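Asks: below: sequence and its predicted model.
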Amino acid sequence: MDAYGLVTELRTCMSIAIFQFIGGEMVLVTAAETESPRRDLPVAARYMYLLPVSLYLIGILLVGLCVDYLNPLLSHLHVPQSSTLNPRLIGITTAATSPYVIAIQAAGIKVLPSFLNAAFVLAAITAANSALYVSSRTLFFLARNSDFTRIRNTIGRTNNGHTPLAAILVSFVPGLLAFLVPIGVFGRLYTGPLLCIYASECFAFIRFQQGMKLFPKTINRNRNEYTKMHYRAHWQPLWAILGLVLCTLLVVTQGWAAIYDLCAASPGVSKGDSITDIIAAYLGPTLFFGVYVTYKLVYKTKIRSYVSFKDKWYPDDVPDESDIRNEGWEGKGGIKGFLSWIR
């Protein structure tokens, strides 16, 4: 494999890996329904990434020791799967192609593969439920702030149990589209826009921190809520800059493999499959920037300058949210000291 092939494969692996890590920020949507968001959400947000990353790395290490990466039962891009599969499942990443299931089958354990299949189904259901929660609450909040009375009175309302049923129903209907494309196209279609969102968040944070440096009297980073309490962010803006650069590169290059297959007429890859992959790779980012540009043109808004930071007021504390999460943690050594640093 030449250098270009190595770079392309690395890029493809990163795209697949990113799709697995998407959604860790969903916990922040619960802020409106959390009793003490400034106390609880920073901890929850950090552990939502630390735990999956740790478990993924350990799981990848163990699976790599047990399953050969050339195992024909594994799912390989552009490689026909085993003919023993149901023809309707060809091209679909099923639980049967999971390296965990393959490793257990190779070990001769009969009951555990079926148990893992059930666990995978349950995990998919919980992921769909989390996505429905986030989308419905986001839609409900947008409807509550809408200028259209009909939208506020329908989607922006809750029932007697304070549940936004209309927003849940509207958010549920587009999810049915997932049953129409069973070959993983939606996975590639989701990754691009979410990378655009992450890049936008990194860019917004970089500008926010730069604004704080220009107007230190507005937000003093040496105040207690920054040094010991709510807004701790280690080694910033390094992570934000790194995230912005990597997300931008991944968005731009995520269709390179399909473009190469199309131009080089790679054997075993049809022209239609290559075109489908290219569309799936760049349709999402195109729609993302199209919506942004359309909004700017219609509402004639401008990018806010750093001068606007002077007119902002950030409260030192919220009276009904006394921060108590550091009690019993400060000054501890060993594992408690490490966890306090993370918190």
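Replies: The structure has been received and is ready for your questions.
Asks: okay, CA-based contacts and neighbour counts for the rest of this
Replies: Noted.
Asks: need the longest helix for the chain.
Replies: The helix that spans the most residues within the chain, counting by DSSP state H, is helix 112-144.
Asks: need the contact list for N145.
Replies: Shown in contact with N145 (Cα atoms under 8 Å, 6 or more residues apart in numbering): R152.
Asks: quickly note the distance from D316 to V170.
Replies: 38 Å (Cα to Cα, to the nearest Å).
Asks: who has more neighbours, those two?
Replies: Counted by other Cα atoms under 10 Å, D316 and V170 do not tie: V170 has more neighbours, with 16 against 12.
Asks: pull the contacting residues for that one.
Replies: Listed by Cα under 8 Å, 6+ apart, the contact set of V170 reads S136.
Asks: just the element for I151, please.
Replies: helix 149-154 (DSSP states H and E).
Asks: this is the other structure I want to compare:
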Amino acid sequence: MVSSVNNPAIAMAEKPPSLEKEPMADVEVGIAVTDEKDDRPGEGFGEVSDLKRGLKQRHIQMIALAGTIGTGLFLSSGKAIARGGPVGTVIAYTVVGLLVSTIVFAIAELSALVPLSGGIIRPAEYFFDPALGFAQGWNTTYATAMLLPSEMVACAVIIRYWTEQVNNAVWITILGFLLLVSNMFFVGVYGELEFICAILKILLVVGSVIMGIVVDLGGGPKGHRLGFQYWKNPGPFVQYLGISGSWGQFLGFWRVMGSAVYSFSNVENISVAAAETENPRRNIPKAAKRVFVRVLLFYITSMFVVSLVVASNDPGLSKSAGDASASPFVLAASSSGIHVVPSIINAVVLTSAWSAGNSAMLGGSRVLYGLAREGHAPKIFTRTSRFGIPYVAVLSIGLFMVLGYMTLEDSASTVFDWFQDLVSAATYVHWIIIAIVYLRFYYGCKKQNISRDELPWKSPFQPYATWVALVSFTILLLTGGYTVFLHGEWDAETFVSNYFNIPLIFALYFGYKVFRKTKMVSLEEMPIRRFIEIYQDNPEPPEEPKKGWRKLNILW
């Protein structure tokens, strides 16, 4: 048997649950566990003595509700239609939406049992291998470091839609400073800002869908009824890369799958700040259960309506402007004679891009904090302010925003495709790891004869749904950059952006295993029972029933 020094998860499992109401320190796993029933109900982890649970139910619900709505829906959906056609795009977004719903269910079940900061890296530590927690933690940190400057540059490009007189560096500085302010004080400030951005995004989606339906039915200024005209001409699918026949149509559909993954990236982050969420064992699963409705209501409906009002061969869909002029909603409005829509969409897309950076900074800093708690990063990252914020981790992640200054103005809008591939590849790896860890946890429960009914929440259709997601996302990861292997289509940047994450995650995982000599946690030694006892000894208060007008609230 591997020693507890090399495998902290086993060290935790070897410790018998306390029968006395006295504090128990689990320094091996980077957390402090307490059975004291104090004025912080439903906690049971010493980690919350450093972090403050400032994310309320309405925060986590709205963050989850609008977590998938961003530049991917408003901007990249245009190129998706140009590549896959109306039917190919709707099918691709539907398939990916259903698959990612499974991943969100899986991480919600794990996070309800282990409500700690860092998302999947903490369950990976306890239910798979400390080396996997290390690898995915630093992979997420790397991805965040790439995402932050890119979002700030995207914001600067979006602002140039209104004015080109101010240098991009000014907007990058101002918006980057606001990100730091949002993340350096109470986590509730972050929650309120995301709450407001979520409201704006939802209003824009609903308004755009209504506008699209009106235009399609002939209610625009020009009065021309479209119906399913663009599904017939130029047709339901696109002959991608000029390849004729069903093969070319399939390649276009498969290329859109990557765009859909980019659009849904980070939806699983509802659990990354679990230690700072009020009543996480109730609120995180509640947010996860709304994912399916969210996907159906926002993405599938939006993509369906867009496919009706914009032709797949519209030259505007292939623009690389990076602002509202590339949005299919704007193209539909402009062609129908509605001229006020572009500025409205551009304004909300700006808040979406900034919100994405805000979420990335919170997620990246909490992952870095979680790594430090587990001993996978310098302990200095565990330092928290009097507001309960891991300020060293926040500042360290925020430093990468200066990379945005390296982006030339003329090239800022042309790197969107390359960045989209990079984020999609990192997202594939993240979702695959969530699926792997969950399946190990599931079979650990079976091996230890633990009924999932004992868990705070159990996700539906398991383990079959997670197996389908694991196989699907693995195939998508391996084929994500298929275009570079076609004759005459080789591109070094596309190859690197699609496949760099594969050797990176293996290098981090096996490098840590060799250096620290860790071993996989066996099914028998997983500390599942220990976490269940913590959950049972620290119940969350019952949910207060909705009263008055709140009964009509379907958002949170």
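Replies: In hand now; what should we look at? All figures in this text were calculated on a predicted structure; none of them were measured in a lab.
Asks: the longest helix of the first structure vs the second structure - mean distance after superposition?
Replies: Helix 112-144 of the first structure, aligned to the second structure and superposed, deviates on average by 1.1 Å (mean Cα distance after the TM-score superposition for the first structure).
Asks: which helices and strands does that helix pack with?
Replies: Packing partners of helix 112-144 of the first structure (3 or more Cα pairs under 8 Å, 6 or more residues apart in numbering; DSSP states H and E): helix 99-107, helix 149-154, helix 165-175.
Asks: possible to save those helices as TSV with distance to G255 of the first structure?
Replies: As requested, those are exported to TSV (distance: least, Cα to Cα, whole Å):
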stretch	distance to G255 of the first structure
helix 99-107	26
helix 149-154	38
helix 165-175	25
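Asks: hmm, back to that, show me what the helix holding I151 of the first structure is in contact with.
Replies: Contacting residues not belonging to helix 149-154 of the first structure are listed as 143-146, 166 [Cα under 8 Å, 6+ apart].
Asks: out of these, which comes closest to N224 of the first structure?
Replies: N145 (33.0 Å; Cα to Cα).
Asks: re earlier: which one of the contacts of helix 149-154 of the first structure has the most neighbours?
Replies: A143 (21 neighbours).
Asks: tell me the spacing between that one and T154 of the first structure.
Replies: Counting by Cα to Cα - A143 of the first structure and T154 of the first structure are separated by 8 Å.
Asks: cool, S54 of the first structure as well?
Replies: 43 Å.
Asks: so which of these two has more stuff around it?
Replies: In terms of neighbours (other Cα under 10 Å), T154 is the more surrounded of S54 of the first structure and T154; the figures are 16 against 10.
Asks: endpoint to endpoint, stretch 268-276 of the second structure covers what distance?
Replies: Start-to-end, stretch 268-276 of the second structure (Cα to Cα) is 16 Å.
Asks: what does it correspond to over in the first structure?
Replies: Counting by TM-score structural alignment, stretch 268-276 of the second structure falls onto residues 25-33 of the first structure.
Asks: buried residues in the matching stretch?
Replies: Across stretch 25-33 of the first structure, burial judged by 16 or more other Cα atoms under 10 Å covers L28.
Asks: likewise stretch 3-19 of the first structure?
Replies: Buried residues in stretch 3-19 of the first structure, counting neighbours by 16+ other Cα under 10 Å, are found at 8, 11-12, 15, 18-19.
Asks: that one vs the second structure, average distance?
Replies: Counting by mean Cα distance after the TM-score superposition for the first structure, stretch 3-19 of the first structure comes out at 1.6 Å.
Asks: what's the offset of the helix holding I151 of the first structure from the middle of its chain?
Replies: Counting by Cα atoms, centre = their mean, to the nearest Å, helix 149-154 of the first structure is centred 30 Å from the centre of its parent chain.
Asks: next: stretch 465-482 of the second structure.
Replies: The answer for stretch 465-482 of the second structure is 17 Å, by Cα atoms, centre = their mean.
Asks: in it, what counts as buried?
Replies: Buried-residue list, stretch 465-482 of the second structure, by 16+ other Cα under 10 Å: 465-466, 469-470, 472-473, 476-477, 479-482.
Asks: next: stretch 313-329 of the second structure.
Replies: Buried-residue list, stretch 313-329 of the second structure, by 16+ other Cα under 10 Å: 313, 316-329.
Asks: first to last residue in it, what's the distance?
Replies: End-to-end for stretch 313-329 of the second structure, by Cα to Cα: 15 Å.
Asks: can you name the residues of the second structure that stretch 62-73 of the first structure overlays?
Replies: Stretch 62-73 of the first structure corresponds to residues 305-316 in the second structure, going by TM-score structural alignment.
Asks: all helices for the stretch 1-150 of the second structure, in order.
Replies: Remark: helices assigned in the stretch 1-150 of the second structure by DSSP state H, counting those that start in this stretch are 8-14, 57-65, 71, 77-113, 121-127, 130-159.
Asks: in the first structure, what stretch matches the second one?
Replies: It stands for helix 57-65 of the second structure. Going by TM-score structural alignment, helix 57-65 of the second structure sits over no part of the first structure.
Asks: do the longest one as well
Replies: On the basis of TM-score structural alignment, helix 77-113 of the second structure is assigned to no residues in the first structure.
Asks: okay, now K110 of the first structure: neighbour count?
Replies: What K110 of the first structure shows, counting by other Cα under 10 Å, is a neighbour count of 11.
Asks: so what corresponds to it in the second structure?
Replies: Per TM-score structural alignment, K110 of the first structure is aligned with H339.
Asks: who's in contact with that match?
Replies: A333.
Asks: that one looks like it's in a helix, true?
Replies: No. Assigned with DSSP: H, G, I helix; E, B strand; the rest coil, H339 of the second structure falls outside any helix and is coil.
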